[in-house]
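J.: sequence-free structure coming up:
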């Protein structure tokens, strides 16, 4: 086993750290199923032992990620000058840990203490106007000077301006592996963030960014911050996805208004109409987030009531019979609990078995469907 799995909590052995990486990289395992497997079996080592039986319920043989593949990944993290950050390490960001789909394992380069400071996410159009780029840079500089860390996604336009304005008090969250620069024209900026700020990736090293990676990256951006500010964005843009995710996480959603004649302002104006807080200066953002107590003024998205359960319940539960309630149309887990009359832990265990067998797909806002 490669000894580069480092650092890990004092109570986490090298074998368990390696098993956690292997568990998360195994077929049909995502953040939600990973967390449930650890809750049910206690360790990743034991969860890996149980996977063949759980995955075999579909009638197909289940194989976890090959050991050799994980050894190559760990070596790639070491060669990139990065380190693993596990969900239960002291340095794991508190706000990020609170979202439902918090990434169980991240790879990082740079100053992790930046994530422990108050954070604000800044996002916006890639093809941003010159005025919006300057505005983003000025806002970021003002927020950084006031003691905030500015989080963004290293995209062209607003993201890049936000990173540059806040440097070195900035976190870049990328949709690729920690060793892949994207977009290529931000290679120098990404390197500088890794050296002076903090660079975070969820994907394994060597992973080129794909379309499906960007919404996943956006949830990390929103999850790290007490609030998300959209500077300039069209109606259909990834920035609005980030804003929605921030709202679902119970964080502030803010937007800078723009002219109704400018298509790149329509997204911000739409957010404000839907309940985002209108801001016009860094002081407006500071006022909102400095007094943030977990109850956002923005009403962009209400949080759904959820049926919670304790981890020990999952360890003792039997899977509920919910197959007849599921179709290819997404439905909330809460609705499945209501209609089945079964306990939340039993329903979640049944969903977990379906997911590992490759029959379940998880959607935003806690919804699930059959594949």
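T.: Received, thanks. Just so you know, these numbers come straight off a predicted model, no measurement behind them.

J.: CA atoms for contacts and neighbours, from now on please.
T.: Will do.

J.: Let me see the ranges of the helices in the stretch 251-371 of the chain.
T.: 266-273, 282-290, 311-316, 333-340, 344-356 (DSSP state H, counting those that start in this stretch).

J.: Between these, which one is closest to residue 77.
T.: helix 344-356 (26.7 Å; Cα to Cα).

J.: hmm, back to that, reformat the helices of the stretch 251-371 of the chain as CSV; add distance to residue 27 and mean neighbour count.
T.: Listed next are the helices of the stretch 251-371 of the chain as CSV, based on distance: least, Cα to Cα, whole Å; neighbours: other Cα atoms under 10 Å:
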stretch, distance to residue 27, mean neighbour count
helix 266-273, 36, 22
helix 282-290, 39, 16
helix 311-316, 21, 16
helix 333-340, 22, 16
helix 344-356, 7, 23
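
J.: Using TSV, lay out the ones you listed together with distance to residue 242.
T.: As requested, those are exported to TSV (distance: least, Cα to Cα, whole Å):
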stretch	distance to residue 242
helix 266-273	12
helix 282-290	17
helix 311-316	29
helix 333-340	22
helix 344-356	25
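
J.: Minimum distance to residue 188: which of those helices has it?
T.: helix 282-290 (27.0 Å).

J.: list the helices and strands the closest one packs on?
T.: helix 130-145, strand 252-255 (3 or more Cα pairs under 8 Å, 6 or more residues apart in numbering; DSSP states H and E).

J.: take a look at this one as well, against the first:
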């Protein structure tokens, strides 16, 4: 697909901001109906069939107008996953975020990127290492991606400001957190790029950070974790990177330092050891000539409507533990398109959650 028209962009935005419509549901709806407009028209009936009594909350025209106006005021750009300007690496995710807001140099997003992430309460040595690693990788032609957080993230951004850095935010593209990074944010917006999946003006909440981490890893060919405790968002980023087929590297540390437990565990699980930029460059050598899969177009196709019996059977098979959608298909013995359609209807009704990677759980 090429650039969306203004009407199509509004439809994509409205569908993406609809209650219970995450990236997986969005992707399934647009594939099934061909356009966001047709999907929007079908939503009330789909949610009702999924078992929802009250109507879905769809954004009003005024809310869509406000989001677009807020973005324009910031000088930010809204890019849909079907458009040529959408980063190729991110478009190849299954599924990609439907839309991203960007502020700054969008061209950086299609250059070879490496994520450098780690602890917020980082040691001075860890911050020095991250700053130097980012600087050297930048000098070797790589854009550094991180999350603007305290500690390792900030050090990685500072080291790569002269060569190109990308900050991915959990809140809106103008949500500067922590507040003391206002100066760093301003420099990134001017010479690098700021990216967010959320609407401008939104303050990040806890559930936004896994989505933010998925974009960090999705933009990158490799993720380097410098310091991380065992229960750390950086380890989530590393796990997502591995699931996305990216290289994962970790910096070893003293077993006496809790901030090394996460990185040492990553190495124990098979992550490559990183003692400097040469280790990252060596890992990326195997990706020379690497090309992301071509982005898919959206085309409607024949999708059988699930009947009530299939919906009930699918709902009964779900539990809080995520399972593959293919397992649900196998258990029902029904056609995969019909099962996927039933899952979309249940998700719109709030009765199940469609997760990236083809997983599904009870809502």
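T.: Received it, and whenever you're ready, just let me know what you need. As the structure is a computational prediction, the values presented were derived from the model and not from experiment.

J.: which stretch among the helices of the stretch 251-371 of structure 1 comes nearest residue 255 of structure 1?
T.: helix 266-273 (5.4 Å).

J.: Now do the closest one: which range of structure 2 does it align onto?
T.: Counting by TM-score structural alignment, helix 266-273 of structure 1 pairs with residues 261-268 of structure 2.

J.: how big's the offset between that stretch and structure 1?
T.: Stretch 261-268 of structure 2 differs from its equivalent in structure 1 by a mean of 0.3 Å after superposition (mean Cα distance after the TM-score superposition for structure 1).

J.: which non-adjacent residue is nearest whichever residue in structure 1 pairs up with residue 349 of structure 2?
T.: Superposed on structure 1 with TM-score structural alignment, residue 349 of structure 2 falls opposite residue 357. Spatial nearest neighbour of residue 357 of structure 1, excluding adjacent residues (Cα to Cα, 6 or more residues apart in numbering): residue 55 at 4.3 Å.

J.: what does residue 240 of structure 2 give?
T.: Using Cα to Cα, 6+ apart, the closest residue to residue 240 of structure 2 is residue 214 (6.2 Å).

J.: My guess is the match of residue 349 of structure 2 contacts residue 53. True?
T.: No - contact criterion Cα atoms under 8 Å: residue 357 of structure 1 and residue 53 do not qualify, at 9.7 Å.

J.: Are there residues contacting both of the two? Which ones?
T.: residue 62 (Cα atoms under 8 Å, 6 or more residues apart in numbering).

J.: With neighbour numbers in mind, choose between the two.
T.: The neighbour comparison of residue 357 of structure 1 against residue 53 (other Cα atoms under 10 Å) goes to residue 357, with 24 against 15.

J.: for that one, what are its contacts?
T.: Contacts of residue 357 of structure 1 (Cα under 8 Å, 6+ apart): 28, 54, 55, 56, 57, 58, 62.

J.: Could you find the counterpart of the fourth one in structure 2?
T.: Residue 56 of structure 1 is assigned residue 48 in structure 2 as its aligned equivalent, the criterion being TM-score structural alignment.

J.: all strands in structure 1, in order from the N-terminus.
T.: For structure 1, the strands defined by DSSP state E occupy 83-86, 105-110, 119-123, 149-152, 170-177, 198-203, 227-230, 252-255, 277-278, 331-332, 360-363, 367-370.

J.: With distance to residue 239 of structure 1 and mean neighbour count as extra columns, can I get these in a markdown table?
T.: Formatted as a markdown table, those follow (distance: least, Cα to Cα, whole Å; neighbours: other Cα under 10 Å):
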| stretch | distance to residue 239 of structure 1 | mean neighbour count |
| --- | --- | --- |
| strand 83-86 | 26 | 23 |
| strand 105-110 | 22 | 22 |
| strand 119-123 | 6 | 30 |
| strand 149-152 | 10 | 32 |
| strand 170-177 | 14 | 27 |
| strand 198-203 | 18 | 26 |
| strand 227-230 | 7 | 29 |
| strand 252-255 | 11 | 30 |
| strand 277-278 | 15 | 22 |
| strand 331-332 | 24 | 18 |
| strand 360-363 | 18 | 17 |
| strand 367-370 | 21 | 19 |
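
J.: so can I have TSV of those strands showing distance to residue 237 of structure 1?
T.: TSV is the format used below for these (distance: least, Cα to Cα, whole Å):
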stretch	distance to residue 237 of structure 1
strand 83-86	30
strand 105-110	25
strand 119-123	10
strand 149-152	15
strand 170-177	16
strand 198-203	21
strand 227-230	11
strand 252-255	14
strand 277-278	19
strand 331-332	25
strand 360-363	18
strand 367-370	22
